[in-house]
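Trainee: Give me coordinates for this.
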Amino acid sequence: MRFSFHRAALAAAAAAALTLGACSGGESPGAGATDDTAATTLRLWHYESANGAMGVAWDKAIEIFKKEHPGVKVEFERKAFEQIQQNAGMILNSEEGPDIMEYNKGNATAGLLASQGLLTDLTSEAQKRGWDKKLSPSLQTTAKYDEKGVMGGNVWYGVPNYGEYVMVYYNKDLFTKNGVKLPTTFAELESALAAFKAKGTAGLGMSGAEYPAGQLYYQLALSKADRAFVDSYQLYKGAVDFHADPLKYGADTFDAWVKKGYIAKNTASAKAEDMGTAFIAGKTPMIVSGSWWFGRFADEIKGFDWGTMLFPGNKLDAGSSGNLWVVPENSKAKSLAYDFIDITLRPEVQDLLGEKGGLPVAGDPAKITDERTRKMTEDFATLLDQDGLAFYPDWPVPGYYDVLVAKLQGLINQSAQPSAVLDALAKPYVDGIKEIQAK
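Mentor: All right, here's what the predicted structure looks like:
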């Protein structure tokens, strides 16, 4: 999710890059593909920081790869995320690209490149190596695309090996100080919010100027949703009625929480950073946001005890796989790239990822020694076991993130009624799907 909110811009950038690539005189996709069984070099790109969970885990994977392929040279380059995103099409349409790289999942990114013929079909490798058995159905959704580049298709174009999800972060000390019980059900969550309001505190931190408002609206809707709704909303497998539950419930409940003072109206203009730093400062009992905050909170929160929990009562939560390992169609070392992907899914790499605070897709939470990290990872494992990842509210169509931000601000500052907000959310959603399906 940390990268999912700029998909329209990324789509435009990738499309522009593809145009440049087509005009550059480079060979067409697949022109560089050869029999690579004798390849002696693997060119690998990713954009994870050296001291981050993924960076540490991928370094371990490279170490293992080198030991098992003594005659192969690994040429690793750490790239900036935006560098890859903005130039991926042009790079992959040339002979200058890597043999394997990390790339963002979603229709406007990996799906776009797949639809342009720039990524290798990994379906047979996924079946042969058992990747299709290791990854839950919801994780596979972002790895597989159809001919139009829409996720949830039948062809594997990438392999994820970590995940992300939206949860509740809570300040244990504020709960204790105010005599409020930690909630385990949705009803108890509303009781906790009411208890904090009675003490003069808005129980839920919020950011109306960025993604947190959309995530809360979606979490509330998901409390009344099932997998069929998610498939309809995200994958266009059925009609979506914005004036019926679960979306109506999401908007109505969000509005009610503002009216009751559970969410402060002055957070309509707050950024996600404002919400996060308020939690770090110990001013906020709870926030609803993603696992991407976890490492920062662990590093910066010093003055109070805190924890995480799944959104009380939900079986579905916003979340998805992390980014993907993709193999460019022009790769000259595809067999080596497949071997590397396989290594990243091994227990020794997955368990290291979990120990460092990442969210492994095939790890053992019991191997994690830090209690708080283990709890977060166990909750993610629970989501995977119940196929509970429901992606993100802005994913269905390009540009929808900006729509969600602008319209949900109306609920926070009370300038719009829920029915009007739902009207404003419905039209661009429907129009966007028509555009995609007309390709």
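Trainee: When you work out contacts or count neighbours from here on, use the C-alpha atoms and nothing else.
Mentor: Will do.
Trainee: Relative to Ser335, how far out is Leu44?
Mentor: 13 Å (Cα to Cα, to the nearest Å).
Trainee: Which of these two has more residues huddled nearby?
Mentor: Leu44 (21 against 18; other Cα atoms under 10 Å).
Trainee: to the chain's geometric centre, what's the distance from the strand or helix carrying Met275?
Mentor: Assessed by DSSP states H and E, Met275 sits inside helix 272-280. Chain-centre distance of helix 272-280: 20 Å, with Cα atoms, centre = their mean, to the nearest Å.
Trainee: Second input sequence below; structure requested for side-by-side comparison:
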Amino acid sequence: MFSRLRRSAAAAVVVIAVAGLAACGGADEEAGDGKTLKLWHYEGATSAMGVAWTEAIKRFEASHPGVKVVFEEKGFEQIRQGANMILNSSDAPDVMEYNKGNASAGLLAKQGLLTDLSAEVDKRGWGKLLNPGLATTARYDQRGVMGGGKWYGVPNYAEFVMAYYNKDLFAKYNVQVPKTLDELVTAMDTFKRNGVTPLSVGGAEYPAQQILYELALSKADRAWVEDFQLYKNKVDFQGPQLTYAATTFADWVAKGYVDKNSAGIKAEDMGQAFEQGKFPIMVSGSWWYGRMTKISGFQWGTFLFPGNTLHPGSSGNLWVVPAKAKNKALAYDFIDITMSKDIQNLLGNSGGIPIAADQAAITDPKSKELLALFDTIVKQDGMAFYPDWPAPGYYDVLVAGTQKLINGSAKPAQVLDEIAKPYNDNRANVGG
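Mentor: Have a look, this model is predicted:
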């Protein structure tokens, strides 16, 4: 999301952050001359990935004298909506961050727009750094379904969805950290009785659908996840998992746990509202963690969605090399640097989840807390990917569906029928 789909405005921050490292434009930056690496990513400068990759750029330029890293100002939504056109043109970057899953990297791989990295993965040993669960999102078959045999991307971090909570508000209203879903409901009841809306939610983008998915996963098992994500067997959208999710989500709206105005709130605004202390709980991804460490107005903590052993999560977004990239060798070298121990350790100490760090080198206390949560999920085989992954365009389908649950314009059963059709159409299209 998206796995997490995030922060359209972040690209502007990225450009500012790397202004001292790379300049845009200019006749001397002719692509394909082996002296220019055209790089796109959409991580905020203060995020763990932004910090680590800025350092990776410095190291790349130091180890490649005469080579310049060039950024262009791109946001996530800009790339997501225009990827097919961009990557099928002479303007394609040499390497870029791209969302993983059937609907994203898988679709581009199927369309022949991404470079098959399999030989490079073997040569540089990247595959040995990834456990099978994380590698699933990097490999796709001829249908564009993840878990296939060819590598079309390389992740250098992992991510998952959790609950962030305001310790000060929990203490003020004598609310305990919930360990079960019933306890979470009790906690939200307490906040609501005291005039506090419990959940900071962004219904205009990915966050609401991830809450919906968490609720479905509370009634699901690994087999259901593989049926839903990998098309192993048909999924009943009126079955117990999704019916419980939709009816419970609608009930949370009716009880005031979710503000009806949140249907129009974007992820960034949701995050800022939590950071400003306006809400006690925010259910979202580990990609916020680095930013949360900068909060000074209150004490905060995290907990896994209570009662669940399965959680939205996976490898992080992928480094992909477009098929029309003109400096592929440089792209491979840059990816290699982001997989190095030093950059991985920096990522881990900046609030990210590295996939190849020296664990003894992670000394930041908050980073250790995050890695402990991640370790819990890994030991439970709890990575359940993201709800928008199975089909192209499914992200928008789920945004529309959760918005209807929030504003009450459709009943849960109607919403489930609406999100079932494009899923089943794509399943039939790829022969699932």
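Trainee: Got a TM-score for the pair?
Mentor: For these two chains in superposition, a TM-score of 0.81 is obtained (TM-score structural alignment, normalised by the length of the second structure); 405 aligned residues with a Cα RMSD of 3.3 Å.
Trainee: when you align them, which residue in the first structure goes with Ala372 of the second structure?
Mentor: Mapped onto the first structure by TM-score structural alignment, Ala372 of the second structure lines up with Glu378.
Trainee: Then Gly348 of the second structure?
Mentor: Using TM-score structural alignment, Gly348 of the second structure lines up with Gly354 in the first structure.
Trainee: From Pro365 of the first structure, how far out is its match?
Mentor: 7 Å.
Trainee: what does Phe65 of the first structure give?
Mentor: 24 Å.
Trainee: got it, and Asp252 of the first structure?
Mentor: 37 Å.
Trainee: and Asp299 of the first structure, how many residues sit next to it?
Mentor: 9.
Trainee: residue contacts, the match of Gly348 of the second structure?
Mentor: Gly354 of the first structure makes contact with Ala53, Pro360, Gly363, Asp364, Pro365, Ile368, Thr373, Arg374, Thr377, according to Cα atoms under 8 Å, 6 or more residues apart in numbering.
Trainee: In the second structure, which of those still touch?
Mentor: Retained in the second structure by both residues aligned by TM-score structural alignment, their matches' Cα atoms under 8 Å are the following of the contacts of Gly354 of the first structure: Ala53, Pro360, Gly363, Ile368, Thr373.
Trainee: Out of those residues, which is nearest to Ile287 of the first structure?
Mentor: Comparing these against Ile287 of the first structure with Cα to Cα places Thr373 closest, at 17.7 Å.
Trainee: excluding its backbone neighbours, what's nearest that closest one?
Mentor: Gly357 (5.9 Å; Cα to Cα, 6 or more residues apart in numbering).
Trainee: ok now do the one you found, which residues does it touch?
Mentor: Ala53, Phe294, Gly295, Thr373.
Trainee: how far out from the middle of the chain is the strand ranked longest in the first structure?
Mentor: Counting residues, the longest strand found in the first structure (DSSP state E) is strand 163-171. In terms of Cα atoms, centre = their mean, the gap separating the centre of strand 163-171 of the first structure from the centre of its chain is 12 Å.
Trainee: State which helix of the second structure is the longest.
Mentor: Counting residues, the longest helix in the second structure under DSSP state H turns out to be helix 412-430.
Trainee: Buried residues in that helix, which are they?
Mentor: Pro412, Gln414, Val415, Leu416, Glu418, Ile419, Ala420, Pro422, Tyr423, Asn424, Asn426, Arg427 (16 or more other Cα atoms under 10 Å).
Trainee: mean offset of it relative to the first structure (after superposition)
Mentor: When the first structure is superposed, helix 412-430 of the second structure averages 2.4 Å from its matched positions, counting by mean Cα distance after the TM-score superposition for the first structure.
Trainee: Let's see if you can find the most crowded of the kept ones among the contacts of Gly354 of the first structure.
Mentor: For these, neighbours tallied by other Cα under 10 Å; top is Pro360, 30 neighbours.
Trainee: quick one, what contacts that one?
Mentor: Asn161, Tyr162, Gly163, Gln350, Asp351, Leu353, Gly354, Thr377.
Trainee: ok, back up a step: could you export the kept ones among the contacts of Gly354 of the first structure as CSV, including secondary structure?
Mentor: What follows is these, written out as CSV (DSSP: H, G, I helix; E, B strand; the rest coil):
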residue, secondary structure
Ala53, helix
Pro360, strand
Gly363, coil
Ile368, coil
Thr373, helix
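Trainee: Distance of the alignment partner in the first structure of Val154 of the second structure relative to Gly282 of the first structure?
Mentor: When the first structure is aligned by TM-score structural alignment, Val154 of the second structure is paired with Val159. Using Cα to Cα, Val159 of the first structure is found at 38 Å from Gly282 of the first structure.
Trainee: between these two, which one's more packed in?
Mentor: Val159 (31 against 20).
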